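Trainee: Below: sequence and its predicted model.
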Amino acid sequence: MDNKPAANDLFTVNEMSPYGHNGKYYGAGGRMRQRPLPRPVSSDPQWKIRDMEDEVDRASAIGLDCFFLSLCTISNGTVCWDELRDMLVAARNRNNGFKVVPMMDVASLRNANRTSAQVAAAIASVATSPALMRDKAGRIYIGATNGDLAPPSWWQGIKSGLASRGINVSFMLTLQSYAKSKDKYMSLADGLGSMGAGTPMSITDVSGRVQELHNKGNIYLNGIRPQDFRPKAFWFLESNNSELFRKALTSAITSGSDWLIFNSWNDREETTEFSPSTGTQWAFYDLAAYYLTWFKTRQQPQIVRDVLYYFHRVMWTSTPYNHNKQTRAFYEHESESKQPLANNIELVGFLKNPGTLQISIGGKTYSQDAGKGITSFRAPLAGTTHLPLAA
C-alpha cells in the first residue's frame, strides 16, 4: 500500500489492527485478518508497478489467464481507476500472455450515478492497451460483479457508446440473482454466471445452466470462493476447512463450465482471497494450481510427489468473546445453506503412493490410512470450547 517496512505499513497499522481507521473496527478486531506476504522496502520509484508485475507472475504461474480488476471508480486520481491503468502497464511489461479485464463494480458505479456514457468514455481511454483481454474477434472483454444491479439499458448504453468509437466489447456478467435475471441479460452478454457458493452445502450441479447457455451460443462463468468472512459485518459462511474450495472446483469441472472466476485473488476485506498471504500462506494458491490444470486439460493431473496441506481455525467457534473488546458475537450468515461449524483440523494429502496420515495435537495422535491420490483427514481442535488456541 505504501512501501514502508511491514512492521508499520498501512496493512499492519490500519487494516489489521483494532486501532486502525481511527478505531472504527475496534469491536470487530480490525478490518482484515491477514495481509499480503511482506517484502523489503523498494527504492524503485515505480514500486507499485513492480508489485503488480509480481502479482501477474504469481497468477500466471498457476495457470490463471487474467485479472478481472474491480472498477469502483472511473476517474483519474481515484484508487480503482489508477490501479487499472497501472495493472495494464504491469501486464504489458511482463509480456507473458497474461491479460486484464475491467470488471464493473456495479453497486459502486450506480451509487455514484455513473452513466453509460461516462463508463464508455473511460473504457475508451484505455481501449488500445495490448494488455486488455480480447476474444478471437478482437472484442474487449468487460466483466461485472452483480451485473443485474444495473438494467440492461445501462449495459446497452456502454456497448453502444464504445461501438460509436469503433470499439466492440463482449460482456461477461456475474449476476446477483442468476435464476431471476438470466433471461433479461442472455441476449446482451456473451457469458453469464454467479460469484459462487459460500458453503459446501450450497454447491449445486450447474450443468443445466451450462447447457442452456451453450444452446444459445453463450458461455457459463463458474464462481469459486475459498471462504467468506466479513469481520466488519460480524458474519461468516462456513467453508468447512478446504471443502468449499475443492468441491466448488470439482463441480465446475464436472459440469462443463467454460470459465472459472475466482472470488477472489486478493479481497482481504471479505477474506475470499487465495493469493499467498500471511495467514493462509500458499495453501489455497497451491490447490488452485492443481485444479486449474485439471480444469484446463479436463484430465485429473497425476500426482508426482507427496504434499500435505492443513486448514484450521485458531479457536473454537463457541469460545466466549471479550465483551470489553468485541461488541457482539460473529455469526454464520443465513444467506446460504446452513453448514455445520467445523471445529477441527483438516489435513489434505496429495499422495503419490498409499501412506498413513497423522495429526498430533494436545497430546493425542490421530491416524488414517490413505490410498494414492487426494485424501481429506480430520481431527478435532485441541483445548476446550472455552479457551482460545494459540496461533
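Mentor: Now that the structure is in, tell me what you want to look at. Residues are numbered from 1 along each chain as shown.
Trainee: contacts and neighbour counts: CA atoms only from here.
Mentor: OK.
Trainee: center of this structure, which residue is that?
Mentor: residue 264 (1.1 Å; CA atoms, centre = their mean).
Trainee: Next up, a structure to set beside the first:
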Amino acid sequence: MKAESSGSRRKPDGRAEGHRSGHRAQPASHRQHGSRRGRRTLVVSLASAFLILGISAATGIAWDPFSVSGGSKAQAPQIGQPWSVTPSGRTPATRSEPPTTIPSATALARPTPAPVEPPTTPGGGMATDPKPASAALPFDMPSAKTLRGSRRLVFAHYFTPYPLSLDNEPSERDYYTRNYLQPGGESGKHERYGGLLRDRPLPVAPKSGDWELANLREEVRTARAAGIDGFSLDLLSLTGKNWERSNELLDAAASVDPAFKVMLMPDMTSLRADPVALADALARLAAKPAAHRLSDGRLVVSPFKAEAQDVGWWKQMLDRMRQQHRIEVAFVPLFLDYGSHSGEFSPISYGFSDWGSRSYTGQEGGTSDARRAHSAGKIWMQPVSVQDARPNQGIYDEAGNTSTLRSSWKHAIDGGADWVQLTTWNDYSEGSHFAPSLHNGYAYLDLTSYYLSRFKTGKWPKVVRDTVYLSSRTQFAHATPVGAQDLVMRPREGTATPRDKVEVLSFLTAPATLRTTTGQVKSSHRAPAGLHAELLPLRTGTSSAQSERQGRVTARVELRYPVRDSVKVQDLQYYAATSGR
C-alpha cells in the first residue's frame, strides 16, 4: 500500500473490478504510491501472474533486527513475485490495478486443464493449519488486554479482490491455480507478463454453507492472533462483488470479535462516485458495529489518494455525512504526495498518512512525516511494508530480503507514529502481502508480531525460543525468462540496487553457531543473543540453516523452493520460511 509507494490497484476479488493502480492511479494494484518526498507520478497497474507447478506450502518466517552482516527444499513453482517500492524522493510506487473483470460463474466452474497437487504443509496437512503462535514465535505474545490497552493502533490494508478462496474449490483446481498463477490463465490475458500473480493465500478446504463469510472470519482470526487491531478496507467500488465482500468483511469482524475494527478507506483511484453517493455508501457501512470509530464516536474515514479530489469536494462529502446522516467523521486522508497536500487538507483532517516506500533505502522520510503531522496537531498513520513486485506493470522495488519490513517498522517506532498500516494484508498482485501465503507461510506476519509488540507496549519482546528465518528469491535478479513472457519487471526509479542474497535472520536466547547451506556451499557464523541478520550469496539449489549450541541443534529451517538459473517466468518476490512453524 503504500509506503513507499506503489500505488496500484488490484482487481476486485470478485474478480475483477479494477482496484488499485497506484492506489489507484488508475487502478493498478492497490497502491500506487507516491514516494514520499519528491513524489512522482503514480504507477498504475498491478498484477502479476504466475505459474505454479508442483506445490508444497512454504512455512512462515520471521525477520529480526535492523542490522545485517554479511532456501529450503521443496518443489516450487518457477514464478516470480515482484515488489515495487517508491522511496522518498524516488519514483512513487503506485497501487496495482485490480483484475479488470470478475470471474464469471462459468469461468469459475471451468475445469482445470492440468490439475496441480494441492499445497500442503511439510507434514502433509493443508497449509492453513499453523502451529499455535505460543510455540511458533521466538517470544511470548503480550496478552490481548495489554495490546488493546495501547493507544497505538495497527491496521492491515485489506484488498477485496483476493480473499482466501474465489470459488470454494479444492486448491488443485481452484480459480487461483487455473487462472491467476498460470501464464495462460483467463484465456491468456496475462501471458505477456507471465501470469497475474506469483503467490496466493494459503489454501483452505472447501466449506459448506456461507463459505465466503466463513473464510473472512478466518482472516479476521488470523490477523487478530498476530496482534493486529483491524483492517483498513480498500473500497474499490460501491456496487458489485467488491462492495458485497466489503459488507461481509464488516459482518465477519463483528461476529468474531467486537473489538476488531474495520477502517473505511475509499479508493479514489478506483471510485467514480460524487460526494453525495460516497457519503451515502459510507453511512451504510457506518451502521455496522465493526466500523472503526474514535472513543468520542466519530467515524474514521481514510481515503486512499485523497488528493484525487480537492478539499471542496471532500467538504461536500463530510457535510452530507453530518447533515443528512448525522455522522461526525474523523478524516484521515492518505496521500501519494503528502508533502504537497497536507497543508490544504489540514483544516478538515484529524490525521494524515501516505502510501510509503517499498524499498529499504526509502524509509527515511517516515520520521519527519510523523513530526510534521504532530506539529500540525494531527495523528500520523505510518505505512509498513514487506516488498513490492508487479509483473503486469513491469516494475519492482528492491526490498533487500526483510530489510524493508524491518526498516519501515523501525521508522514507525522511532518516529512516534500513532497508527500503523500494513501495506498490504493481501494484495497478491503487488506481492506486498503480510497475510499467510503459499510461498511465505506465516513468516512475514510472525515477524510483524515482534515489531508490533514493541510498537504497542514500548518494550522489545524477550527472546525465549531460538528461531531462525530464511529469505531469498528463487531466481537471480537479472535472470531473463525463457518462456513466452515479454514484459519483464525493471527496478523502480530510485529503488535500492537489486541484490542476490540469502538472509539468515536469527532470534537467539544465547549466542550460538549458525550452520548454513546455500546450494552446494556449506558455511557457518557466530550469532549473538537476540536478533541478528546475516547475508550470504544466492546460489542455485536450496538453502537451509540451523542454530547449534553446546552440540545440540536448537532450530532448523529450510527454504522449500530452489533457486534456478533458467526460469520460464520472472518472479522477483522474496520467499521466506521460519523454523517456528
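Mentor: In hand now; what should we look at? All of these numbers come straight from a predicted model, not from anything done at the bench.
Trainee: Now the TM-score, please.
Mentor: Taking TM-score structural alignment, normalised by the length of structure 1 as the basis, the two superposed chains have a TM-score of 0.94; 382 aligned residues with a CA RMSD of 1.8 Å.
Trainee: rewinding a little: wait, the residue nearest to the centre of structure 1 sits on residue 272?
Mentor: Yes. Between residue 264 of structure 1 and residue 272 there is a contact under CA atoms under 8 Å: 5.3 Å.
Trainee: The residue nearest to the centre of structure 1 looks like it's in a strand, true?
Mentor: No. Read with DSSP: H, G, I helix; E, B strand; the rest coil, residue 264 of structure 1 is coil and lies in no strand.
Trainee: Show me what it lines up with in structure 2.
Mentor: Using TM-score structural alignment as the criterion, residue 264 of structure 1 maps onto residue 424 of structure 2.
Trainee: helix, strand or coil for residue 67 of structure 1?
Mentor: Three-state call for residue 67 of structure 1 (three-state DSSP): strand.
Trainee: The strand or helix carrying residue 555 of structure 2 packs against which elements?
Mentor: Taking DSSP states H and E as the criterion, residue 555 of structure 2 maps to strand 552-563. The contact analysis (3 or more CA pairs under 8 Å, 6 or more residues apart in numbering; DSSP states H and E) places strand 552-563 of structure 2 against strand 467-472, strand 541-549, strand 575-578.
Trainee: circling back: now do the same contact list for the match of residue 264 of structure 1.
Mentor: 1, 2, 156, 157, 158, 159, 385, 432, 433, 434 (CA atoms under 8 Å, 6 or more residues apart in numbering).
Trainee: Out of these, who's the most crowded?
Mentor: The most crowded member of those, judged by other CA atoms under 10 Å, is residue 1 (49 neighbours).
Trainee: mind listing what's buried in the strand holding residue 555 of structure 2?
Mentor: 554, 555, 556, 557, 558, 559, 560, 561, 562, 563 (16 or more other CA atoms under 10 Å).
Trainee: Tell me the one of the residues you listed nearest residue 475 of structure 2?
Mentor: Using CA to CA, residue 563 comes nearest to residue 475 of structure 2 of these, at 5.2 Å.
Trainee: Could you check what's spatially nearest to the closest one, not counting adjacent residues?
Mentor: residue 474 (4.1 Å; CA to CA, 6 or more residues apart in numbering).
Trainee: quick one: the one you found from residue 306 of structure 2, how far?
Mentor: Per CA to CA, to the nearest Å, residue 474 of structure 2 is found 37 Å from residue 306 of structure 2.
Trainee: Which stretch of structure 2 lines up against stretch 352-365 of structure 1?
Mentor: Against structure 2, stretch 352-365 of structure 1 falls on residues 509-522 (TM-score structural alignment).
Trainee: Tell me which stretches of the stretch 51-200 of structure 1 form strands.
Mentor: 66-71, 99-105, 140-145, 169-174, 191-193 (DSSP state E, counting those that start in this stretch).
Trainee: Most tightly packed of those strands?
Mentor: Scoring those by mean neighbour count under mean count of other CA atoms under 10 Å gives strand 191-193 as the most buried, with a mean of 27.
Trainee: That one aligns to what range in structure 2?
Mentor: With TM-score structural alignment as the criterion, strand 191-193 of structure 1 aligns to 351-353.
Trainee: Once aligned, what mean separation remains between that stretch and structure 1?
Mentor: With the two structures superposed, stretch 351-353 of structure 2 lies on average 1.1 Å from its match in structure 1, counting by mean CA distance after the TM-score superposition for structure 1.
Trainee: Spatially, and excluding backbone neighbours, which residue is closest to residue 278 of structure 2.
Mentor: residue 317 (7.1 Å).
Trainee: buried ones in the helix ranked longest in structure 2?
Mentor: Ranked by number of residues, the top helix in structure 2 under DSSP state H is helix 240-256. Buried residues in helix 240-256 of structure 2, counted by 16+ other CA under 10 Å: 241, 242, 243, 245, 246, 248, 249, 250, 251, 252, 253, 254.
Trainee: Stretch 228-240 of structure 1 too?
Mentor: 228, 229, 230, 231, 232, 234, 235, 236, 237, 238, 239, 240.
Trainee: cool, stretch 30-50 of structure 1 as well?
Mentor: Buried-residue list, stretch 30-50 of structure 1, by 16+ other CA under 10 Å: 30, 31, 32, 33, 34, 35, 36, 48, 49, 50.
Trainee: Assess the claim that the first one and residue 230 are in contact.
Mentor: No. Residue 30 of structure 1 is beyond contact range of residue 230, at 10.6 Å (criterion: CA under 8 Å).
Trainee: for the nearest residue to residue 522 of structure 2 once chain neighbours are set aside, helix, strand, or coil?
Mentor: Once flanking residues are discounted, residue 522 of structure 2 sits nearest to residue 516: 5.7 Å by CA to CA, 6+ apart. Three-state assignment for residue 516 of structure 2 (three-state DSSP): strand.
Trainee: Does residue 516 of structure 2 touch residue 537 like I think?
Mentor: No. Judged on CA under 8 Å, residue 516 of structure 2 makes no contact with residue 537 at a distance of 11.3 Å.
Trainee: Give me the more crowded residue out of the two.
Mentor: Higher neighbour count among residue 516 of structure 2 and residue 537: residue 516, with 22 against 14, using other CA under 10 Å.
Trainee: what sits against that one?
Mentor: By CA under 8 Å, 6+ apart, the residues touching residue 516 of structure 2 are 522, 523, 524, 543, 544, 545, 546.
Trainee: on that earlier part again, now the contacts of residue 424 of structure 2 as JSON lines including secondary structure?
Mentor: Formatted as JSON lines, the contacts of residue 424 of structure 2 follow (three-state DSSP):
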{"residue": "1", "secondary structure": "coil"}
{"residue": "2", "secondary structure": "coil"}
{"residue": "156", "secondary structure": "strand"}
{"residue": "157", "secondary structure": "strand"}
{"residue": "158", "secondary structure": "strand"}
{"residue": "159", "secondary structure": "strand"}
{"residue": "385", "secondary structure": "coil"}
{"residue": "432", "secondary structure": "coil"}
{"residue": "433", "secondary structure": "coil"}
{"residue": "434", "secondary structure": "coil"}
